[in-house]
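Visitor: got a sequence here, can you build the structure:
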Amino acid sequence: MDRTRLQQLLARESAEAERRNPRSRAAYERAEHLFGRVPMTWMNKTAGAFPRYLDGARGARVTDIDGHEYIDFCLGDTGAMAGHSPEVVAEAVRARFAVSGGATAMLPTEDAEWVGAELTRRFGLARWSFSLTATDANRWSIRLARAVTGRPKILVNSYSYHGSVDESLIVVGPDGRGTARPGNVGAPCDVTLTSRVAEFNDLEQLERELAHGDVAAVLMEPALTNIGIVLPEPGYLEGVRELTRRYGTLLINDETHTFSAGPGGCTAAWGLEPDMLTIGKAIGGGIPAGAYGLSAELADRLLGRADLDLVDMGGVGGTLAGNALSTAATRATLEHVLTDAAFDTMAKLSERFEAGVRAGIDTWGLPWSVSRLGARTEYRFADPAPRTGTESAAAADTELEDFLHLYLANRGILLTPFHNMALMCPATTERDVDRHTEVFAAALAELAG
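Guide: So this is what the prediction gives:
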């Protein structure tokens, strides 16, 4: 690739983004009382000099304060996989908050049992508890795993994503050993004291780490997502389950992003049998919600332990977890929006998106690849597709990524700012997908000169 041409095109698109978005730029410059000028510092992970500011969103569309409408394939990085403000969820939230009230009364509602039963139907885990984020669901699952096994360490895959869980911020270093993920902020201790790590798709490395006998649980995504989609090779997930059982280690599937694989995530789609499962973001239809499920056998073991304070000081739970508003939104989302039929349509749209991207790559003979996980599609600047998280991280190209994101955004299309991910929601249309194919092809043509 002609890097000089790429830099010229990136400069042009950056200038166009500034020209098109004066109100967003002014709002960003006025934000002197926010750490990093944004509500959360990750909002600065955007192509261009400043983020676009939200005015409104509905379905598969986002509007910024400069009046531009976008086809949204970002969808809150999975948080809005149900689409923005689906009407049935908005009505459930309004009824619970404005009409019935008692959204944070610290009392259970019947909605929670309905949600638990539905999550059991979808994922197979028998018992459920709730959180406000998948990060917290992961934290609490880790605590339970340590309590029931008596082991101190957690194993994750290199460059997997489990939110801001301290134990997960470990990667495989150049020497093949675990090391802190670059850029980690304020680690409470050396991460190798709490964690072990193995590359995704590497059963030999996984067994070496489990053989130490100190791993309470393997916390993993059934497919890597936030570093780019890395799909499991044939037999890999079955091997993980066999090894964890052989070494007395619990298996936790984090389906927060891989929920895109279907109504029961990868766990149902691929017949997986985890001991615990965590999920968040999408299930609340835009209202903060998360959950973690346990097998019946594991739940009974924990509840039978008189030495564990699971009610008060045990560090499992939070005042707002499982609140009436979140559970009402989750019920509405699962019952009426992210249905089995909706996932079927979303997957077909994602296939169409994948085909459009692949056609562009093939037209120009680019050494890129594209991977799909149900309703989620992503392209990487590597061919063949990366098979581990470390390989996927090495395939990153910040200048190229920023150019493509800006080129698309300046023409009314949003991808996830952290990577080249596109997600479908029930409101996404074939016309939306075809528009991306058209603009993506134009961007590649400009790169080729």
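Visitor: rest of the way, CA atoms for contacts and neighbours
Guide: Fine.
Visitor: tell me the contacts of the closest residue to residue 250 other than its chain neighbours?
Guide: In this structure, residue 250 finds its nearest non-sequential neighbour in residue 217, 4.4 Å apart by Cα to Cα, 6 or more residues apart in numbering. By Cα atoms under 8 Å, 6 or more residues apart in numbering, the residues touching residue 217 are 142, 145-146, 153-155, 249-252.
Visitor: in helices, which of the residues you listed fall?
Guide: Per DSSP state H, helices hold the following members of the contacts of residue 217: 142, 145-146.
Visitor: which of these sits closest to residue 372?
Guide: residue 142 (29.1 Å; Cα to Cα).
Visitor: now do the same contact list for the most centrally placed residue in the chain.
Guide: For the chain, residue 257 is the residue whose C-alpha lies nearest the centre (Cα atoms, centre = their mean; 3.4 Å). The neighbourhood of residue 257, defined by Cα under 8 Å, 6+ apart, consists of 78, 225.
Visitor: could you measure from it over to residue 223?
Guide: Residue 257 sits 9 Å away from residue 223, going by Cα to Cα, to the nearest Å.
Visitor: and if you look at residue 436?
Guide: 25 Å.
Visitor: same check, this time on residue 431
Guide: Taken as Cα to Cα, the span from residue 431 to residue 223 is 28 Å.
Visitor: neighbour count winner among those two?
Guide: Per other Cα atoms under 10 Å, whichever of residue 431 and residue 223 has more neighbours is residue 223, with 24 against 10.
Visitor: for the more buried one, what are its contacts?
Guide: Going by Cα under 8 Å, 6+ apart, residue 223 touches 229-232, 258.
Visitor: narrow these to those in strands?
Guide: Among the contacts of residue 223, no member falls in strands (criterion: DSSP state E).
Visitor: which among those residues gets closest to residue 205?
Guide: residue 232 (15.1 Å).
Visitor: ok, that closest one touching residue 203?
Guide: No: the criterion here is Cα atoms under 8 Å, and residue 232 misses it with residue 203 at 11.3 Å.
Visitor: quick one more, to check against the first:
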Amino acid sequence: MDRGRLAHLLERERDLYARRNPRSAQLFADAGHLFGRVPMPWMNKRAGAFPIYLDTARGATVTDVDGNSYADFALGDTAAMAGHSPAPVLAAVQDRLTHRGGATAMMPTEDGEWVGAELTRRFGPTRWSFALTATDANRWAIRIVRAVTGRPKILFHAYCYHGSVDESLIVTGPHGPVPRAGNVGAPTDVTTTSRVAEYNDLAALEAELAHGDVAAVLMEPALTNIGIVLPDDGYLAGVRDLTRRYGALLINDETHTFSAGPGGCTRAWDLDPDLVVLGKAIGGGIPAAAFGMSAEFAERTLARTDLDLIDMGGVGGTMAGNALSLAATRATLGEVLTEAAFEHMTGLAADYADGVQAVIDAHGLPWSLSRLGARVEYRFAPSPRNGTQSHLAQDDDLDDYLHIFLANRGVMLTPFHNMALTCPDTTADDVRQHLDLFGAAVAQLLGDG
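Guide: Modelled structure (predicted):
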């Protein structure tokens, strides 16, 4: 690949981006009271000189403050996998706020049991508790498994994604485990709290479990947020066997892998974890998360009278399980992210993946593509088998070029890699628009267009 040509095209696209988005540029310049000039620092993950500012969002379309509309495949990095402002969620939220009030009243509502029963039907665990983010759900699950097992460490895969959980920011290094680069203000050396192994490496996993101090393996069934890394045949069964053999629990974090189907990878691949964590998508755009466990595990935990599970013991939050979140989650699971919706979403994602692969093959590019149900991602390297390989395959300039080329022509991908997600409102025309533009971007990059 001609890197000079890539640099020229990227500069051209950034210039077009600036000319298309003057209002966004001005709002960013005026945001002097915000840390990093944005409401949350990750919003500075962008291909242009400033982020695009949101005006409206409906279904699978977003419109910015300059009036530009986009087919949205980012979908809030899974938080809007139900689409933007789905009608059943809007109705449930309006009913809760306008007609009944009490968005958060420190009282349970009947929606909680309905949601718990539906999550059991989809994922298996029979006892559920709620949070506002998957980060918190993971943190609370970690605290509980440490308490119940009496073991101090949690085992992760290198370059996994579990939100901003302190313990998860650990990777493999040439001389052993090390903190993930950029870890901000770590409370302690992560190697004192955690162990790490590469995904798809059962021998490395067993070596870490053999120390006998691992309370649980917390994992995504397929790695995400570092590209999609799928399991080798037999890998997940091997993980389950090893955790049982060495007395460690298994926690599946399905926050992103929910894209695999109505019950995530747990149901699609017939997995049998001890706990399941969910977040983002289940609330239909309203903050919501959950973690579930077996009845036996729940009873063991609740029987521990030395644990403060009710007040200040480190598990829970005043806003967690609030009436508004549970009303939105009930509407999302009951009426939006249904079996039929997933059939539609995964069908379109398959078409998307086939089209991208056809472009890659037509040009003989050494790129790869992975799909996880409704989620698709292409990488600029042969298919990585673990997180470290996927991390090393990153190409920031190519990422930026494709993101900004597509954005300048009305298609939005997640700013984290080239992840595309479909929702119930995504159409075949949206997919075709992306494929046409992806083909044009590659052709220009290679000097064929």
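Visitor: care to give me the TM-score?
Guide: Once superposed, chain against chain, the TM-score is 0.99 (TM-score structural alignment, normalised by the length of structure 1); 447 aligned residues with a Cα RMSD of 0.5 Å.
Visitor: circling back to that earlier point, next one: the residue nearest to the centre of structure 1 from residue 182 of structure 1, what distance?
Guide: From residue 257 of structure 1 over to residue 182 of structure 1 the distance is 22 Å, taken as Cα to Cα.
Visitor: who's in contact with residue 279 of structure 1?
Guide: Counting by Cα under 8 Å, 6+ apart, the residues that residue 279 of structure 1 touches are 134, 137, 254-256, 259, 290-292.
Visitor: again with residue 61 of structure 1
Guide: Counting by Cα under 8 Å, 6+ apart, residue 61 of structure 1 touches 69-72, 84.
Visitor: hmm, 7 Å instead?
Guide: By Cα atoms under 7 Å, 6 or more residues apart in numbering, residue 61 of structure 1 lies in contact with 69-72.
Visitor: most neighbours of all those, which one?
Guide: Highest count within the contacts of residue 61 of structure 1 by other Cα under 10 Å belongs to residue 72, 29 neighbours.
Visitor: and residue 16 of structure 1, how many neighbours?
Guide: Residue 16 of structure 1: 15 surrounding residues under other Cα under 10 Å.
Visitor: nope, residue 351 of structure 2 is what I meant
Guide: Per other Cα under 10 Å, the neighbour tally for residue 351 of structure 2 reads 15.
Visitor: check the one 4 residues further on too.
Guide: Taking other Cα under 10 Å as the criterion, the count of residues near residue 355 of structure 2 is 19.
Visitor: same deal with the one 5 residues further on?
Guide: Residue 360 of structure 2: 20 surrounding residues under other Cα under 10 Å.
Visitor: who's in contact with the spatially closest residue to it that is not a sequence neighbour?
Guide: The shortest distance from residue 360 of structure 2 to any non-neighbouring residue, by Cα to Cα, 6+ apart, is to residue 367 (6.7 Å). By Cα under 7 Å, 6+ apart, the contact set of residue 367 of structure 2 is 360, 379-382.
Visitor: so which of those residues comes closest to residue 352 of structure 2?
Guide: Distance to residue 352 of structure 2, by Cα to Cα, is smallest for residue 360 among the contacts of residue 367 of structure 2, at 12.6 Å.
Visitor: in a helix, the closest one, correct?
Guide: Yes: assessed by DSSP: H, G, I helix; E, B strand; the rest coil, residue 360 of structure 2 belongs to a helix.
Visitor: quick one: it from residue 444 of structure 2, how far?
Guide: To residue 444 of structure 2, residue 360 of structure 2 is 14 Å away according to Cα to Cα.
Visitor: repeat for residue 229 of structure 2
Guide: 28 Å.
Visitor: thinking again about what came up before, among the contacts of residue 223 of structure 1, which pair sits farthest apart?
Guide: Once Cα to Cα is applied, the contacts of residue 223 of structure 1 give 232 and 258 as the farthest pair, at 12.0 Å.
Visitor: please enumerate the helices of the stretch 151-300 of structure 1.
Guide: Secondary structure of the stretch 151-300 of structure 1 (DSSP state H, counting those that start in this stretch): helices located at 203-210, 236-246, 265-269, 296-303.
Visitor: could you dump these into TSV with distance to residue 412 of structure 1 added?
Guide: Formatted as TSV, the helices of the stretch 151-300 of structure 1 follow (distance: least, Cα to Cα, whole Å):
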stretch	distance to residue 412 of structure 1
helix 203-210	43
helix 236-246	39
helix 265-269	30
helix 296-303	48
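Visitor: mean shift between the one helix or strand residue 93 of structure 1 maps to and structure 2?
Guide: In this assignment (DSSP states H and E), residue 93 of structure 1 forms part of helix 87-94. With mean Cα distance after the TM-score superposition for structure 1, helix 87-94 of structure 1 departs from structure 2 by a mean of 0.6 Å once superposed.
Visitor: residue 251 of structure 2: what's it in contact with?
Guide: Taking Cα under 7 Å, 6+ apart, one finds 216-219, 273-276 in contact with residue 251 of structure 2.
Visitor: what helix or strand is residue 128 of structure 2 on?
Guide: Residue 128 of structure 2 belongs to strand 127-131, assigned by DSSP H and E.
Visitor: that strand against structure 1, how far on average?
Guide: For strand 127-131 of structure 2, the mean distance from the matching residues in structure 1 following superposition reads 0.2 Å, by mean Cα distance after the TM-score superposition for structure 1.
Visitor: that strand: which residues count as buried?
Guide: For strand 127-131 of structure 2, burial by neighbour count (16 or more other Cα atoms under 10 Å) applies to 127-131.
Visitor: so residue 159 of structure 2 sits against residue 171, correct?
Guide: Yes: in this structure, residue 159 of structure 2 is within contact of residue 171 by Cα atoms under 7 Å, at 6.2 Å.
Visitor: circling back: against residue 80 of structure 1, how distant is the residue nearest to the centre of structure 1?
Guide: For residue 257 of structure 1, the distance to residue 80 of structure 1 - Cα to Cα - is 11 Å.
Visitor: what of residue 112 of structure 1?
Guide: Residue 112 of structure 1 is 21 Å from residue 80 of structure 1, where distance means Cα to Cα.
Visitor: before we move on, what about residue 14 of structure 1?
Guide: Taking Cα to Cα as the measure, residue 14 of structure 1 falls 27 Å from residue 80 of structure 1.
Visitor: compare the two (neighbour count), which wins?
Guide: residue 80 (26 against 20).
Visitor: touching, that one and residue 282? I think so.
Guide: Yes: at 5.8 Å, residue 80 of structure 1 counts as touching residue 282 under the criterion of Cα under 7 Å.
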